[in-house]
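> Sequence first, then the predicted structure:
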Amino acid sequence: MRRFKRTLVAAALTTTVIAGTAGWATGNQQQAVTGPPPGTTAWRTDQVLHRDLPDPASAGPATVARFFASLSEAQRQELAARHPLVVGNLDGAPVALRYQANRWAISAEEAGERARAADSSQAPYQRQAAADRAERYRKLLAPGRQILAFDPRGRGQLAEVYGDLAAARHTAVVVPGSDIDLGSFDRDRDPYGTPAGMARSLRAELARQAPGTPTAVIAWAGYTTPVGLGLDAATGRLAQAGAPRLDRFLGGLAATGTPAPAVFCHSYGSVVCGLAAHTLDRAEAGDLVVLGSPGVRAESAAGLHTRARVWAVRRDHGDWIGDIPHVEILGLGHGADPTAEDFGARPVSSAGAHGHTGYFAPGTESLHNFARITLGAYGAVSTG
């Protein structure tokens, strides 16, 4: 009876939150970008090599890796030049080739937006929007940037590598939460709430803790995130669409010889990680670390059915996510609190962190611990 009463209270709280008393009604429903990358139709019919090319919709990363291993460098370059959006997003393709393909794809998108911005037949607001997108693409083409995935559809998706992925002995992947897309990927405001800011901060901490050890951190914004705190943020619909994309991305890293990363899942990104967890083996993710989490759609760490080590970062008292009911009722909410002792995750201290986006801020115990987990120094992780 007591449990039933708690459920009723939780349901009432969830309904109240969704109704907007905590601001959750401010979001806009998003259409998830799914399926193979743009240009797949032309890729499937291309017989330039006098053989079928691996279907981006069905060929697994290991199959893709074997296919590219069978080609000469000239053949790889030709495919990348002919189909940059496909090769640039093809998990299992050589990393350096994906960097090059994405530079070509972004350059083409920038040129198209510049042309639209100069088209006098367009309305002024359309021309300005095109100019803004072109400027965004120009910044992605800055020397030294390593774009591992680029998809201009919808609000845009991106993955960027910080460090030498080919030489790295330890790696990490950052999975962000709501309001992240091509435009906010590396915004100046609230930098440690962006995948780029999180990844750069972790990479710098890795260099501080293990100078001379090759490391790489990937900021992965490869799924359609919720906007604001509406129904998209309260349900698993977008996470269910994003989880297979994360699984495939991590499989692509494993297929190209990248050491199994520690995967850091922030906010709604932890819902994505929770739904992907059961498909990941130790070669694809050695550790899953959830922070600022509303839940992972499981009632316990064991319920994730993953071979990865599962960690939960203790919340800062100023993190508003702690006010969200940790329930799942009629599709609303994301389940148990991963930081609860009975959930069974390994605890991680966040001393010094402030708010919902402060966990990667320099000097925090959470950031120190993230580097220790990435480096495999598990005994040094403080629990708080």
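Now that the structure is in, tell me what you want to look at. Numbers count the residues shown, from 1 in each chain.

> For the rest of this, base every contact and every neighbour count on C-alpha atoms.
Noted.

> What segments of the stretch 151-300 of the chain are helices?
Assigned by DSSP state H, counting those that start in this stretch, the helices in the stretch 151-300 of the chain fall at 195-209, 231-234, 237-255, 268-276.

> Now do the buried residues in stretch 327-334.
327, 328, 329, 332, 333, 334 (16 or more other C-alpha atoms under 10 Å).

> One more to weigh against that first structure:
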Amino acid sequence: MRRFGRTLVTAAVAVAVVAGTAGWASADNQRAVTGPPPGADAWRADSVSGRRLPDPAGAPPREVAAFFAGLDEAGRRRLLVRHPLVVGNLEGAPLPLRYEANRLAVLATGDARFASLAGPGRRILAFDPRGRGQVAEVFGDLEHAAHVSVIVPGSDNDATAYDARRTPHTGPAGMARALRAAAAGDTAVVAWTGYTTPVGVGLDAADGRLAEVGAVRLARFTAGLDAVGAPDPVLFCHSYGSVVCGLAARHTDASDVVVFGSPGMRAGTAAGLGTTARVWAARGPSDWISDVPNVEVAGIGHGADPTSPAFGARRIPAGDVRGHTGYFAPGTRSLAAFASIADGAAR
């Protein structure tokens, strides 16, 4: 991949290269999926045991958790069957109920692109078929985990491509599986493709519009984990996903924020993220993201390099990482460091 010049003009173009996978194809602007999934109006019009249902758009996850705690099994099953898409995406709802609701929701779409998500043993924590689709999957026992990590991927990720063949240990699910295998047995990992990602290289990847929407969704997702009693999560944020995490950090209860292959976090320093979480950063020697100037010009670009000493993040060894997506390859120093952070052992 060619290196860019360092003038302001070429910098403004170069910062467009912040995709989650390598490539130079241009793409149309993506329309961000926002709000609750289809079926929210029917949910709001319903009730159970004479009780109004919590608003899927605005009810705090802790309120949702309290609501379900007050229902008997029959009431929960009734809502599951009548409103699977809403229950499956309702932050604060019981985890087993969400897994079952999303299995039903996937099957109800009748869409072959999503069919594998309903397979035996899958723990799909969120599923939204709108647009290119969004999905979150759990690896491990999230209900009883002592540690929780969330993978936040970059561009070209969605529900339609979630189960597509990839190079091992890449993509949100591949990264999650690799981290789960390397971490302690009491660590659960969530592959969270819960926002509309950019496609290819273009203005979507260079500006923060999709990341801003994604940050709101990520913050609500982490609040949902907290509402069901999960430990404070570690956020592992790849490429454009690190822009999402940078904007969301101050609104989450994350214990650690780990960025790798990052084009910037829309903050000048780690302190500027406004979070009490420890901030870590890694970049491999052959990662093409190093060709992207860390500038922001008229809203284009994502700012300072998180691996620079001036940024103030803790550095993660990544000298043996190959390319932009090799951070979770078995045997790499980066994966070993990631596992130590995920387990709470890193200092």
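That came in fine, so what should we check first? Keep in mind that this is a model prediction, so the values were computed, not measured.

> Tell me how the two chains score on TM-score.
Superposed pair, TM-score by TM-score structural alignment, normalised by the length of structure 2: 0.94. Supporting alignment: 339 aligned residues with a C-alpha RMSD of 1.7 Å.

> re earlier: right, and the helices of the stretch 151-300 of structure 1 - which one's nearest residue 50 of structure 1?
helix 237-255 (24.9 Å; C-alpha to C-alpha).

> Could you measure from the residue nearest to residue 168 of structure 2 when sequence neighbours are not counted over to residue 330 of structure 2?
Spatial nearest neighbour of residue 168 of structure 2, chain neighbours left out: residue 174 (6.1 Å); criterion: C-alpha to C-alpha, 6 or more residues apart in numbering. According to C-alpha to C-alpha, to the nearest Å, residue 174 of structure 2 and residue 330 of structure 2 sit 11 Å apart.

> neighbour count winner among these two?
Higher neighbour count among residue 174 of structure 2 and residue 330: residue 174, with 19 against 16, using other C-alpha atoms under 10 Å.

> List the residues that contact residue 127 of structure 2.
Listed by C-alpha atoms under 8 Å, 6 or more residues apart in numbering, the contact partners of residue 127 of structure 2 are 85, 88, 89, 102, 105, 106, 133, 134, 135, 136, 159.

> at 6 Å what do you get?
By C-alpha atoms under 6 Å, 6 or more residues apart in numbering, residue 127 of structure 2 lies in contact with 134, 135.

> residue in structure 1 matching it?
Under the alignment (TM-score structural alignment), residue 127 of structure 2 pairs with residue 150 of structure 1.

> Kindly indicate whether that match is helix, strand or coil.
strand (DSSP: H, G, I helix; E, B strand; the rest coil).

> Excluding chain neighbours, give the residue nearest to the most centrally placed residue in structure 2 in space.
Computing the C-alpha centroid of structure 2 and ranking residues by C-alpha atoms, centre = their mean puts residue 152 first, at 2.8 Å. Counting by C-alpha to C-alpha, 6+ apart, residue 152 of structure 2 lies nearest to residue 237, which is 4.7 Å off, once chain neighbours are set aside.

> is it true that that neighbour touches residue 262?
No: the pair residue 237 of structure 2 / residue 262 is not scored as a contact, 8.1 Å apart, by C-alpha atoms under 6 Å.

> The two: which has the busier surroundings?
Taking other C-alpha under 10 Å, residue 237 of structure 2 and residue 262 do not tie; residue 262 has more neighbours (32 against 24).

> Could you find the counterpart of residue 239 of structure 2 in structure 1?
Looks like residue 239 of structure 2 aligns to residue 267 there (TM-score structural alignment).

> wait, its match sits on residue 293?
Yes: using C-alpha under 6 Å, residue 267 of structure 1 is in contact with residue 293, at 4.5 Å.

> Now stretch 179-194 of structure 1: buried residues?
179-187, 191-194.

> How far does it stretch from one end to the other?
Start to finish, the residues bounding stretch 179-194 of structure 1 are 9 Å apart (C-alpha to C-alpha).

> repeat for stretch 187-204 of structure 1
End-to-end distance (C-alpha to C-alpha), stretch 187-204 of structure 1: 18 Å.

> Show residues contacting it.
Contacts of stretch 187-204 of structure 1 (C-alpha under 6 Å, 6+ apart): 176, 185, 186, 217, 219, 357, 360.

> Trace the first one over to structure 2, please.
In other words, residue 176 of structure 1. Under TM-score structural alignment, residue 176 of structure 1 pairs with residue 153 in structure 2.

> Quick one: residues contacting its match.
With C-alpha under 6 Å, 6+ apart, residue 153 of structure 2 has these contacts: 172, 238, 241.

> How much space separates the last one from residue 277 of structure 2?
Residue 241 of structure 2 sits 17 Å away from residue 277 of structure 2, taking C-alpha to C-alpha as the criterion.

> next one: the second one
When distances are taken as C-alpha to C-alpha, residue 238 of structure 2 and residue 277 of structure 2 turn out to be 17 Å apart.

> Between these two, which has more neighbouring residues?
Neighbours were tallied for residue 238 of structure 2 and for residue 277 using other C-alpha under 10 Å; the higher tally belongs to residue 238 (31 against 22).
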